[in-house]
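Visitor: Model the following, please.
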Amino acid sequence: MNAPTDISSADAHIGSSYIPSELLDSIEVGIAVLDRNFNVQVWNKFLENHGAKKAEAIIGDSLFTHFPEIEERWLKTKVDPVFNLKSPVFIIWEQRPYLFKFDCNRPVTCAAEFMYQNVTVFPIVDKNGHVERFCMLVYDVTEQALGKLGMEHLNEELKTASRVDGLTGLYNRRYWQERFDEMHKLCVRRDKPSTALMLDIDHFKRINDTYGHQAGDKVIKMLAALIKRCVRETDLAGRYGGEEFAIVLNDSSVEDAQAVAERIRQLAQRLVVEHDGESITFTVSLGLAQFSPDFKGAMAWLECADQALYKAKEGGRNQYCIYA
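Guide: I've put the predicted structure just below:
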C-alpha cells in the first residue's frame, strides 16, 4: 500500500492510477482517499477550501477526529459493502443533506445554511485484488437541492391556497364540501354522533352599507378568528359563502354542539370591530342538525342545519335553533 500522500505537495497514486496533483486540485469535486481505518491519505483543494482544513493538517489522521458531525458507526456500516463486496456506495442529499458540514459559500442570496452534498464512495482495488483503501467523491448539489426544495415548498403553498379561503384562513367552500362528504360517509359507517352547524352574520348588508365593504371584510375575518378559537382540530370549519360559515363538530351530539353554538353567539355579541374610527358590533344566528342515518346524503344533512338557521333568523336572530 502506498504511503499517505499530501496532494498539496505531491502527485497522488489512487489504485494503479497516477493522478497529477494539479488535476485533483482543479476539479470542482471533493476527492478524499481513506484506508480501512478511515485515516485520510488524499485530501484535495476542494475539500481544503470548503472544510477549512489543510491537507497537511488532516492527512494521516482519522476522518472522525476532524469531522465530529459524522457519525462513525453509521459511516462505517454504510461503507462496509465497499470492502466486502467491492461495490460502490452512494449517499444522496435527499436521504442525508450532507456528509461534511461545509458552509454554503455561495452569494449572499443563497438560502442554504450548509452545502448540500451527494457522495460516491468506491473501492480502490490493489494489484492483488484486495481493497485496502477507498475513494470518496463529494459533489456540491446545493443549487439543485434548493431548486427541488423550493418547488416542493411552492407546491405545498399552492395546495394550501387551493384549500383555504384567502380572507378568513378557514377552508374554502369547495374543499370544505369535499371534507364534509368524507365525514358524512364516516358517520354512516360509525355509530357516533356528529353535528353540523350553519351560521351567518345578522343584518350583514346593513354593516356593508353603513361602514363599507372593507369594514364588512374585517367583521368576517374577526368572526372567523373567533370560530377557530371555539372549535377543535378534529372539527371542520369553513367559509361557506359571503358572511355564511359551516362547521361540523366531530363526535359531538347536538347537546354538546349547543354549548359551542352558544359560546360563539355570546363571543360574537361582545366582539367590537374597530374600523376608520368606528366601533362595529354585530350578532350571529346559528342552525344545528345532528347526523341521522335517515338523511339521504351529505347535502340533506347540511340542508337541515340550514333550515334550523332560517328558523333562528325568523325567530328574531342572535340565537341558535336545532333541527327537529
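Visitor: Please count neighbours and contacts with C-alpha atoms only from this point.
Guide: Noted.
Visitor: which residues in the protein form strands?
Guide: 12-14, 17-19, 30-35, 40-43, 89-91, 117-125, 131-140, 195-201, 236-241, 244-249, 272-275, 278-281, 284-290, 320-322 (DSSP state E).
Visitor: other SSEs contacting the second one?
Guide: Using 3 or more C-alpha pairs under 8 Å, 6 or more residues apart in numbering; DSSP states H and E as the contact definition, the elements that strand 17-19 packs against are strand 12-14.
Visitor: can you check the fifth one too?
Guide: In terms of contacts (3+ C-alpha pairs under 8 Å, 6+ apart), strand 89-91 is packed against helix 72-84, strand 117-125.
Visitor: Out of these, which is the most enclosed?
Guide: strand 117-125 (a mean of 21; mean count of other C-alpha atoms under 10 Å).
Visitor: Tell me the gap between that one and the middle of its chain.
Guide: 32 Å (C-alpha atoms, centre = their mean, to the nearest Å).
Visitor: Please apply the same query to stretch 177-191.
Guide: With C-alpha atoms, centre = their mean as the basis, stretch 177-191 stands 26 Å off its chain's centre.
Visitor: buried residues in it?
Guide: Neighbour-count burial for stretch 177-191 flags 177, 179, 180, 183, 184, 187, 188 (criterion: 16 or more other C-alpha atoms under 10 Å).
Visitor: please give me the structure for this one as well, since I'd like to look at both together:
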Amino acid sequence: MIKSTAASSLYFFVIAYVALQTWLFPITYQIDLYSLFFGVMITATLLFSFVNMQKVKYNPDVYKYLMSGFFFLFVAMLTDTLDEIFVQPWLLGALFEDTGQLIGFVLVTYGIGKWIAQNNANSSKLKKLSETDDLTQLFTRSHFNYQLTNLLISPRIETFSILLINIDNFKLTNERYSQAAGDIVLKRLANKLRDCVRKTDTIARWGGEEFIILLNNSNDEIAKQVAEMIRKNTELLCVEYDQDIINITVSIGAVTYKDELKSSELINSAEQCLSKAKQQGKNKVHVRISTETE
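Guide: This next block holds a predicted model:
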C-alpha cells in the first residue's frame, strides 16, 4: 500500500512536470532520437530504483539518504531528457540537471556507504555470535573444529596438544541443585580454564559439560603439566549457590599431535584418553601421544 501510494505520487509528479514543460517551452527544431532514447532508458531505470527504495524502509538512516538521492537524480535525468524535446532556459538546466545530479550522487553515495558500514557491523556481530558460546563466552565446537582443520592443513604444522575436559558427576549437580546452578558451574570453570592457559591457546565448549583446549607449541610433558594444573585448580574451585558450596572435579584426556592425522582421528584419541581417565576413578588425567597404538 505504501509502495503504491509513493509510486502514484511520483507518477503524478512526472505527468505534472512534463505537462508544465509542454505548456511553458516550445519543441526543439530537431530531436536527437539517439540521445532521447538513452535519456528515457536512464530515467526509467532511476524511476524504478526510486520506487523500489521502499524495500529498505526498515532502515530509516539509509532509506532517507537513498530516497532523497535517487529523487534528485531522477529529476535531473528527467529534465535532461525533456531538454532533448523542449527548448529549456539555461537556468533550469543548471538548477535541475547539474545541481540535482551533484546533490543526488552525494546523497546516494553517502547512503550506500552508510549501508555498507552497517552491514559490515552486523556481519561482525553475527560472526561473533556463531563463534561464541552464549553461556560461557568461549568458542563454539564448530569454530574449534574450523581452527583445528586449518591448523592440520597448514604447510608447516608445529606440534600441539588437545585437552578434552569433562566435569565429573555434572548430571548429579543439576539434579541436586538445579540447572541454574549447573550453568554457574560451567561459567566458573570456563573462567578458570582461561586462567590456566596462554592467550595463544584456544578454549571451546565442546558440548554440555565438556570443554576442549588446543595448546599450541606443546608436547606430552607440557600437555600433562597443563592438564594437571587444570585438574588441581578445579578441585579448589568452590561454587556458591543458594547458601551452599558446590565442589567439582574434572577428568581430562590429553593427546599430542606428532604425525599426519585427520582432525576427527585426533579428537577420537582425546575422547579415548578421557574415557580412560573416567575409568581410573575420575578426577584423573590420562595423556597419550596421538601416534601411540591402541
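Visitor: TM-score of the superposition?
Guide: In this superposition the chains share a TM-score of 0.58, using TM-score structural alignment, normalised by the length of structure 2; 187 aligned residues with a C-alpha RMSD of 2.3 Å.
Visitor: returning to that earlier point: which of the buried residues of stretch 177-191 of structure 1 fall in helices?
Guide: 177, 179, 180, 183, 184, 187, 188 (DSSP state H).
Visitor: I'd like those written out as TSV, with distance to residue 42 of structure 1 added.
Guide: Shown next, in TSV, are those (distance: C-alpha to C-alpha, whole Å):
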residue	distance to residue 42 of structure 1
177	63
179	59
180	63
183	62
184	65
187	66
188	68
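Visitor: between the residues you listed, which is nearest residue 77 of structure 1?
Guide: residue 179 (45.8 Å; C-alpha to C-alpha).
Visitor: For that closest one, what is the corresponding residue in structure 2?
Guide: By TM-score structural alignment, residue 179 of structure 1 lines up with residue 147 in structure 2.
Visitor: Residue 91 of structure 1: which of the helices and strands packed on strand 89-91 of structure 1 is closest?
Guide: By C-alpha to C-alpha (comparing all of those), the closest turns out to be strand 117-125, at 5.0 Å.
Visitor: what span of structure 2 lines up against that closest one?
Guide: Under the criterion TM-score structural alignment, strand 117-125 of structure 1 matches nothing in structure 2.
Visitor: Tell me what angle that strand forms with strand 131-140.
Guide: Between strand 117-125 of structure 1 and strand 131-140, the angle comes out at 160 degrees (axes from the mean of the first three to the mean of the last three C-alpha atoms, to 10 degrees).
Visitor: which strands and helices sit next to strand 117-125 of structure 1?
Guide: helix 72-84, strand 89-91, strand 131-140.
Visitor: would CSV of the ones you listed with distance to residue 273 of structure 1 be doable?
Guide: Shown next, in CSV, are those (distance: least, C-alpha to C-alpha, whole Å):
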stretch, distance to residue 273 of structure 1
helix 72-84, 58
strand 89-91, 56
strand 131-140, 53
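Visitor: which stretch among those comes nearest residue 289 of structure 1?
Guide: Closest among these, once you apply C-alpha to C-alpha, is strand 89-91, at 56.0 Å.
Visitor: what's in contact with that closest one?
Guide: With contact meaning C-alpha atoms under 8 Å, 6 or more residues apart in numbering, strand 89-91 of structure 1 is reached by 78, 79, 81, 82, 118, 119, 120, 121, 122.
Visitor: Quick one: residues contacting the first one.
Guide: Remark: with contacts taken as C-alpha under 8 Å, 6+ apart, residue 78 of structure 1 is in contact with residue 89.
Visitor: which one in structure 2 is aligned with it?
Guide: In structure 2, residue 78 of structure 1 lands on no residue (TM-score structural alignment).
Visitor: Including distance to residue 284 of structure 1, could the helices and strands packed on strand 89-91 of structure 1 go into a markdown table?
Guide: What follows is those, written out as a markdown table (distance: least, C-alpha to C-alpha, whole Å):
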| stretch | distance to residue 284 of structure 1 |
| --- | --- |
| helix 72-84 | 60 |
| strand 117-125 | 57 |
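Visitor: To residue 253 of structure 1, which of those lies closest?
Guide: Across those, closest to residue 253 of structure 1 is helix 72-84 (C-alpha to C-alpha), at 52.8 Å.
Visitor: got the angle between that closest one and strand 117-125?
Guide: Going by the same axes, to 10 degrees, helix 72-84 of structure 1 makes 40 degrees with strand 117-125.
Visitor: just to revisit the earlier point, go through the contacts of strand 89-91 of structure 1 and name the one nearest residue 316 of structure 1.
Guide: residue 118 (68.4 Å).
Visitor: Go ahead and confirm the closest one touches residue 142.
Guide: No - between residue 118 of structure 1 and residue 142 there is no contact under C-alpha atoms under 8 Å: 9.4 Å.
Visitor: What's residue 188 of structure 2 aligned with over in structure 1?
Guide: In structure 1, residue 188 of structure 2 lands on residue 222 (TM-score structural alignment).
Visitor: How many residues are close by its match?
Guide: Using other C-alpha atoms under 10 Å, residue 222 of structure 1 has 16 other residues around it.
Visitor: roughly how far apart are the residue nearest to it when sequence neighbours are not counted and residue 217 of structure 1?
Guide: Nearest residue to residue 222 of structure 1, sequence neighbours excluded (C-alpha to C-alpha, 6 or more residues apart in numbering): residue 273, at 7.6 Å. Distance, residue 273 of structure 1 to residue 217 of structure 1, using C-alpha to C-alpha, to the nearest Å: 11 Å.
Visitor: Give me the common contacts of the two.
Guide: With C-alpha under 8 Å, 6+ apart as the test, residue 273 of structure 1 and residue 217 reach no residue in common.
Visitor: which residues does the aligned partner of residue 129 of structure 2 in structure 1 contact?
Guide: With TM-score structural alignment as the criterion, the equivalent of residue 129 of structure 2 in structure 1 is residue 161. Not one residue lies near residue 161 of structure 1 by C-alpha under 8 Å, 6+ apart.
Visitor: cool, and residue 66 of structure 2?
Guide: For residue 66 of structure 2, counting by C-alpha under 8 Å, 6+ apart, the contacting residues are 53, 107, 108, 111, 112.
Visitor: With that, I have no additional questions.
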